[in-house]
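Peer 1: test case, fold it:
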Amino acid sequence: MADDYDVVIVGGRCAGASLAIRLARAGLRVCVLDRAHFPSDVPSTHGIQPAGVAILRELGCYETLAALTDPIERATVVVDDARIEFEGATELLGAPMLNLRRSALDAVLLEAAVTAGADVRTRTVVTGLREEEGRVAGVVTPEGPVRARLVVGADGARSTVARLVGSAEYCRTPPERLFLWAYLEGTEHPPGHVWIGRIGDHGYLASPTDGGAFLAVVAPAMSRRAEVLADRQAAFDEGLRGWPELEAVVAPGRRIGPLHTVPDWRGFFRRSAGPGWVLVGDAGHMKDPTPGQGIADALRQTTALAPVVVEGLTARDAPALDAGLRRWWGWRDRDAWAMYWFARELGAAGPVPLLTAEVMRRVAADPRRRTQLLRVLNHDVPPGRLVTAPLAARALAGALRRSPGRRIQLLREARTAVTDELRHLRPPVPA
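Peer 2: The predicted structure follows:
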């Protein structure tokens, strides 16, 4: 088998497979390596925002995936006593949401990469990098070296490529919630509906997924990690009781398999480009999973990265390729920056801040802002377009009237919000 390629992609899941499809269709010689066998699962928020679904349609994978699960057109979003109902995701955003286990999604994308002409090798471990004249020039595997003009790390948050090139992390944030989820059958849920909530000290996500199963996620504070891991079922049941509406949906169901959890994760950005290499998807950046942005972000990143790679490799100009990859890395950071901090705020442990609750009440009461929230979650517009300074000021005044005895707490929350906004105005400039 040939071992000389234009691009070797380490990692064959949604980031690596979608990039392989584009590069192979553009005529590049592409090899995809993954240590896993397929189909297989990995921890994931499952949800693919409409922006990502539109890309799956462009790649020609949507019809196959939509046949595996109910496309999601409706949503219930609850933040304490603020409740928002959405209808018609396709009409509002151009596509529905999909919720798929990675065993289904990644296998379909990887098969599309094979059809496009990529050489896909599963159960293949990368143990090192090849270097020529100060550039990464391929990878080393137990089966032998694989030469390539560009190595792409699409191998997740614990990226082997990132480790081998010494990619430094920056803007790290520790986890504040632990995600605990189950698959169930026999639940009584309307088709095509997703529930998203933050009530008391718990976060929630629930929707139908592939294979006729129903996904239910409960997210307690990370400070309860030992307690949750000691008795996952008790923690899951306790969390569901905090949202009786969701508990009623789940109650008739029978759990399929074990309760799952991700006990350790973190948010970060990584240095994501260098001579002969680039990182994409979770290998280069990971945010709090609460808003379910990861899969759609990976698809958006590969959509932007593919033409840079094609142009640079077609021109056979290594310095120009490296410069293009650095520009892409800068775009990635600018694109992800505001959502990174918004996601962290959504996933913060503890009760919902009084000021946040008042903002959400006002969003819920305003049809225009409700649609704006949906567009923020779809990564169409930055969060600052939703929570504007005038809205924040009116929310503060309203919260002070609603809770006159908690004036000091509210003023502290407002000061923290302003300080964070100033600190997070723009991402650092890539070195």
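
Peer 1: use CA for all of it now, contacts and neighbours both
Peer 2: OK.

Peer 1: quick one: contacts for Thr419?
Peer 2: Shown in contact with Thr419 (Cα atoms under 8 Å, 6 or more residues apart in numbering): no residues.

Peer 1: what helix or strand does it sit in?
Peer 2: According to DSSP states H and E, Thr419 maps onto helix 407-423.

Peer 1: over to Asp6?
Peer 2: Using DSSP H and E, Asp6 maps to strand 4-10.

Peer 1: show me what that strand is packed up against.
Peer 2: helix 14-25, strand 30-34, strand 144-153 (3 or more Cα pairs under 8 Å, 6 or more residues apart in numbering; DSSP states H and E).

Peer 1: name the residues of the helix holding Thr419 that are buried.
Peer 2: 410, 413-414, 417 (16 or more other Cα atoms under 10 Å).

Peer 1: save those as CSV, and put in distance to Ala230 too.
Peer 2: Listed next are those as CSV, based on distance: Cα to Cα, whole Å:
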residue, distance to Ala230
Leu410, 36
Glu413, 34
Ala414, 37
Ala417, 35
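
Peer 1: which one among the residues you listed gets closest to Ala298?
Peer 2: Ala417 (28.7 Å; Cα to Cα).

Peer 1: one more to line up against the first:
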Amino acid sequence: MRLWKVLGFEKADGKRLAQIELLNAAKPERQTVAIENLVAVAEFHDYIYPGMVSTGKVECDDNKPFHTVINGENYHALQALTFTHRGKIDVIYIDPPYNTGAKDWKYNNDYVGEEDLYRHSKWLAFMERRLLIAKDLLNPKDSVLIVTIDEKEYLRLGLLLEQLFPEARMQMVSSVINPKGATRSSAFGRTDEYLFFVMMGAAAPIPVSLNSEWKVAQDRRAGSLRWAELLRAGSHTRRVDSPNQFYPVFIRNGTDGPRFESVGDAYLGENWRAVKAPPGCVAVWPIRSDGSEGNWQNSASSLRELIIKGYAKLGRWRGKDTAIAYLKRGEQGKVEAGIFPIVGRKQDNSIVVDDSEYQPVFLPGTQWRIASHNAEQGGTNLQKLLIPDRKFPFPNPSYSREGA
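Peer 2: Okay, here's the model as predicted:
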């Protein structure tokens, strides 16, 4: 077989022609042939550059964003995108074969034969080639890769992602897609699938409204400014853990309630009970409910600033056991940003805010139970509504990949 190299193209008598030259010939040999007579071939190690041809489009408004659907083998499609979108993509959502061996539904979930001794390694090699291209496409400064999977390969996929994206932050979310449970032989019914989030650069989750479809245990305090206890709880609660945060807070009780008088300095001695309060005042120390010595969340100087700003407040008068609360930096930021406008101050100088317009938000956790991800409600029932006379096996929910 003789191979020819295309040197150029021309058009003559309405026909497209190509100028070709014989490769590796002792003497130069050139011809002009019709393009339809050419057969494109590639030698071993030659690069093959895939191309895309537009086959149609639907336009609603020139001023609106548009979607592009690429129909082809995903590996070649990803390669083609590297020529135009390398390092520019913000989000990639990958829905690979789950390698379960299932062949009885429209979306072929089988990649390697179930009895193949190398079925996991072959699947990983298949995934690695595509993930490496996805990494080239993602914006390293701010982007996220999302990969869905079930229990068959999630452990191996997690290790592969950690290997390929060592600079990224990764979390796995469990999303309930079938509350009734899909039957598994000799096993628990499967109710969820897993989503790996690989976050590059500045990419991070954002809070969502508590009024959304997310199912969360709503804290009744979530709709208002949240005051934290000044007495440290949890870990490092003993006096010896933060000795400089063991000091007295002097308060005075008036006809309209308790007020801050002053804040003492850190007390490093042993006989703290002998410290005298100003006349008419009591000293509140960071003593825990079991009588042991604890510590405050803030230093004495920080608490003085909080009191001046109105970011510290006193509870109901209980003498030396009167509770003290304060606003953490996040809550202070909400006040200073105008989310909670200040409308007044109490007798202890603590701020009073207007929370009537506040819409509470929360950061989703790693267990999702979202109605639109329900395979029956968002998949099967929706398909019946749109096409009542036809059945489709395992239709996916609108907002979730997998409905089995």
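
Peer 1: TM-score of the superposition?
Peer 2: The TM-score (TM-score structural alignment, normalised by the length of structure 2) is 0.19; 136 aligned residues with a Cα RMSD of 7.4 Å.

Peer 1: follow-up on the earlier one: quick one: the strand holding Asp6 of structure 1 to strand 30-34, angle?
Peer 2: Computed with axes from the mean of the first three to the mean of the last three Cα atoms, to 10 degrees, the direction of strand 4-10 of structure 1 lies at 30 degrees from that of strand 30-34.

Peer 1: now strand 4-10 of structure 1 against helix 14-25, angle please.
Peer 2: Using the same axes, to 10 degrees: strand 4-10 of structure 1 against helix 14-25 is 160 degrees.

Peer 1: how many degrees apart are strand 4-10 of structure 1 and strand 144-153 in direction?
Peer 2: Going by the same axes, to 10 degrees, strand 4-10 of structure 1 makes 60 degrees with strand 144-153.

Peer 1: give me every residue that touches Ile256 of structure 1.
Peer 2: With Cα under 8 Å, 6+ apart, Ile256 of structure 1 has these contacts: 182-185.

Peer 1: scan the residues you listed and report the most crowded one.
Peer 2: Tyr183 (23 neighbours; other Cα atoms under 10 Å).

Peer 1: confirm that residue sits in a strand?
Peer 2: Yes. The assignment for Tyr183 of structure 1 by DSSP: H, G, I helix; E, B strand; the rest coil puts it in a strand.

Peer 1: His260 is in contact with that one, correct?
Peer 2: No. Between Tyr183 of structure 1 and His260 there is no contact under Cα atoms under 8 Å: 9.1 Å.

Peer 1: Phe342 of structure 1 is in what secondary structure piece?
Peer 2: Per DSSP H and E: helix 318-346 holds Phe342 of structure 1.

Peer 1: what angle do that helix and strand 144-153 make?
Peer 2: 60 degrees.

Peer 1: elements contacting helix 318-346 of structure 1?
Peer 2: strand 273-274, helix 294-315.

Peer 1: how about that helix: buried residues?
Peer 2: Applying 16+ other Cα under 10 Å to helix 318-346 of structure 1 flags 318, 321-326, 328-333, 335-346 as buried.

Peer 1: now the angle from it to helix 294-315?
Peer 2: Using the same axes, to 10 degrees, helix 318-346 of structure 1 lies at 170 degrees relative to helix 294-315.

Peer 1: relative to helix 407-423, how tilted is helix 318-346 of structure 1?
Peer 2: Computed by the same axes, to 10 degrees, the angle between helix 318-346 of structure 1 and helix 407-423 is 170 degrees.

Peer 1: about what we covered before: adding distance to Ala395 of structure 1, write the contacts of Ile256 of structure 1 out as JSON lines.
Peer 2: Putting the contacts of Ile256 of structure 1 into JSON lines (distance: Cα to Cα, whole Å) gives the following:
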{"residue": "Ala182", "distance to Ala395 of structure 1": "36"}
{"residue": "Tyr183", "distance to Ala395 of structure 1": "38"}
{"residue": "Leu184", "distance to Ala395 of structure 1": "39"}
{"residue": "Glu185", "distance to Ala395 of structure 1": "41"}
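
Peer 1: from those residues, which two are the most distant?
Peer 2: Ala182 and Glu185 (10.2 Å).

Peer 1: overlap in contacts, the two.
Peer 2: 255-256.

Peer 1: any idea how many residues pack against Gly254 of structure 2?
Peer 2: 11.

Peer 1: ok, now how distant is it from Glu261 of structure 2?
Peer 2: Counting by Cα to Cα, to the nearest Å, the gap from Gly254 of structure 2 to Glu261 of structure 2 is 11 Å.

Peer 1: returning to what we had before: what angle sits between the helix or strand just after the helix holding Phe342 of structure 1 and helix 318-346?
Peer 2: Later in the chain than helix 318-346 of structure 1, the nearest helix or strand by DSSP H and E is helix 354-364. Interaxial angle, helix 354-364 of structure 1 versus helix 318-346 (the same axes, to 10 degrees): 100 degrees.

Peer 1: how about the strands in the stretch 1-150 of structure 1?
Peer 2: Remark: strands assigned in the stretch 1-150 of structure 1 by DSSP state E, counting those that start in this stretch are 4-10, 30-34, 47-48, 74-79, 82-86, 98-99, 119-122, 128-132, 135-141, 144-153.

Peer 1: format those strands as TSV; extra columns: mean neighbour count and distance to Leu59 of structure 1.
Peer 2: Compiled in TSV, those are given as follows (neighbours: other Cα atoms under 10 Å; distance: least, Cα to Cα, whole Å):
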stretch	mean neighbour count	distance to Leu59 of structure 1
strand 4-10	25	18
strand 30-34	25	17
strand 47-48	25	14
strand 74-79	19	24
strand 82-86	16	27
strand 98-99	27	15
strand 119-122	18	18
strand 128-132	15	30
strand 135-141	20	27
strand 144-153	22	20
